[in-house]
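> all I have is the shape, not the residue letters:
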């Protein structure tokens, strides 16, 4: 959970602000997963903060959800060309890839328990995309 919160803070995912009068905050939750090695031993524990995007309203919280994806035939053709030309192929894994997408809509999220300040009614205004949002894959 600490590494996930550190990644969110590093990417400036949100700022704590008072709620706008015409917006409703969406909730969030932690999703936990255990990653296993090939021999079924535990590799690591993974925690991800996920927005409850199913509560978002179309045209109010999001406008577009389409994101371009590569077809498998395109990947096969690229690999065939690389093999015939003896090109070196390298794999890249981007950690927290969803957290790099900028949001164009004004979306508020209820703060986590650790972010709530006593006596203040602040919400997290999202600047970057979170897992679970309708427009996250965009």
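Arrived safely. Bear in mind the structure is a predicted one, so any value in this text is a computation, not a measurement.

> could you use CA atoms for every contact and neighbour count after this?
Noted.

> you'd agree residue 83 is in a strand?
No: counting by DSSP: H, G, I helix; E, B strand; the rest coil, residue 83 falls outside a strand, being helix.

> and it, how close does it get to residue 74?
From residue 83 over to residue 74 the distance is 14 Å, taken as C-alpha to C-alpha, to the nearest Å.

> how much space separates the nearest residue to residue 18 once chain neighbours are set aside from residue 12?
Spatial nearest neighbour of residue 18, excluding adjacent residues (C-alpha to C-alpha, 6 or more residues apart in numbering): residue 122 at 4.7 Å. Residue 122 sits 17 Å away from residue 12, going by C-alpha to C-alpha.

> before we go on, here's another structure to hold up against the first:
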């Protein structure tokens, strides 16, 4: 059962098995993506604090479709340093798709920022409520970006852009979050908004091939036909 209310803090979340499961899912994503190693803190190490952030993801009609628990670094929560699609761009995309008769689909990248590599040495404290009983004084050395720091969305966008360009897409000159692929006489259009991706075209084979490619490269949730995005309710018809 999905809860409508977000916990006020980690102590409230730890008292509810639904949110504990969401936190476990987040940490399992970290392990699966080889995000960090638990190590002895090096000399003069000043590890960054971590913080749990809880948010319900809503779908059409405001219904909760997913409980999200995200572990973030304790700094730079609002900085992105990566291109973000504007609402006007999404509106233009919808108008373009309607004029061409495209069916738009939506996918969500699970733990998108965990796919971005970082170059700096970064150490973080163990997550609140999930400290190691054997090694409570150890810290995590990051191998990949996690949520919060300015390099996280930048690293994720860089990896996704590189993957799309290598796959034959062309990036928009005015909108760096818009990508186009031409294959024969068919066109596939892709718009990214952090970890949400809208895509579509007339060729069912091209659309299905892209979804399969993305699922092989990243851990994806295919959400089907686009219905609700950034506060816009979308109805697709003939």
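Received, thanks. In this text the structure is predicted, and so the values were computed from the model without any measurement.

> neighbour count: residue 122 and residue 12 of the first structure, which is higher?
Of the pair residue 122 of the first structure and residue 12, residue 122 is the one with more neighbours under other C-alpha atoms under 10 Å, namely 19 against 14.

> so what's the residue mapped onto that one from the second structure up against?
Aligning on TM-score structural alignment places residue 122 of the first structure opposite residue 138 in the second structure. Residues near residue 138 of the second structure by C-alpha atoms under 8 Å, 6 or more residues apart in numbering: 38, 39, 40, 41, 125, 126.

> now with 10 Å, please.
Counting by C-alpha atoms under 10 Å, 6 or more residues apart in numbering, residue 138 of the second structure makes contact with 37-42, 47, 123-126, 131-132.

> quick one: which of those is nearest to residue 232 of the second structure?
Set against residue 232 of the second structure, the nearest of the contacts of residue 138 of the second structure by C-alpha to C-alpha is residue 124 (37.3 Å).

> I'd say that closest one and residue 47 touch.
Yes: taking C-alpha atoms under 10 Å as the definition, residue 124 of the second structure is a contact partner of residue 47 at 4.6 Å.

> compare these two (neighbour count), which wins?
Per other C-alpha under 10 Å, whichever of residue 124 of the second structure and residue 47 has more neighbours is residue 124, with 22 against 18.

> joint contacts of residue 124 and residue 47 of the second structure?
What both residue 124 of the second structure and residue 47 touch, as defined by C-alpha under 10 Å, 6+ apart, is the set 41, 73, 138, 139, 140, 141.

> I figured the first one hits residue 136, correct?
No: proximity of residue 41 of the second structure to residue 136 does not meet the contact threshold set by C-alpha under 10 Å, at 11.3 Å.

> identify the residue of the first structure aligned to residue 98 of the second structure.
The alignment partner of residue 98 of the second structure in the first structure, by TM-score structural alignment, is residue 83.

> look up how far residue 72 of the first structure lies from its match.
Taking C-alpha to C-alpha, one finds residue 83 of the first structure at 16 Å from residue 72 of the first structure.

> between these two, tell me which one has more neighbours.
Ranked by neighbour count (other C-alpha under 10 Å), residue 83 of the first structure and residue 72 place residue 83 first, with 12 against 9.

> re earlier: any shared contact partners between residue 41 and residue 136 of the second structure?
The contact lists of residue 41 of the second structure and residue 136 share residue 125, where a contact means C-alpha under 10 Å, 6+ apart.

> ok, now how distant is the aligned partner of residue 99 of the first structure in the second structure from residue 58 of the second structure?
Residue correspondence to the second structure (TM-score structural alignment): residue 99 of the first structure is matched to residue 114. Using C-alpha to C-alpha, we find residue 114 of the second structure at a distance of 22 Å from residue 58 of the second structure.
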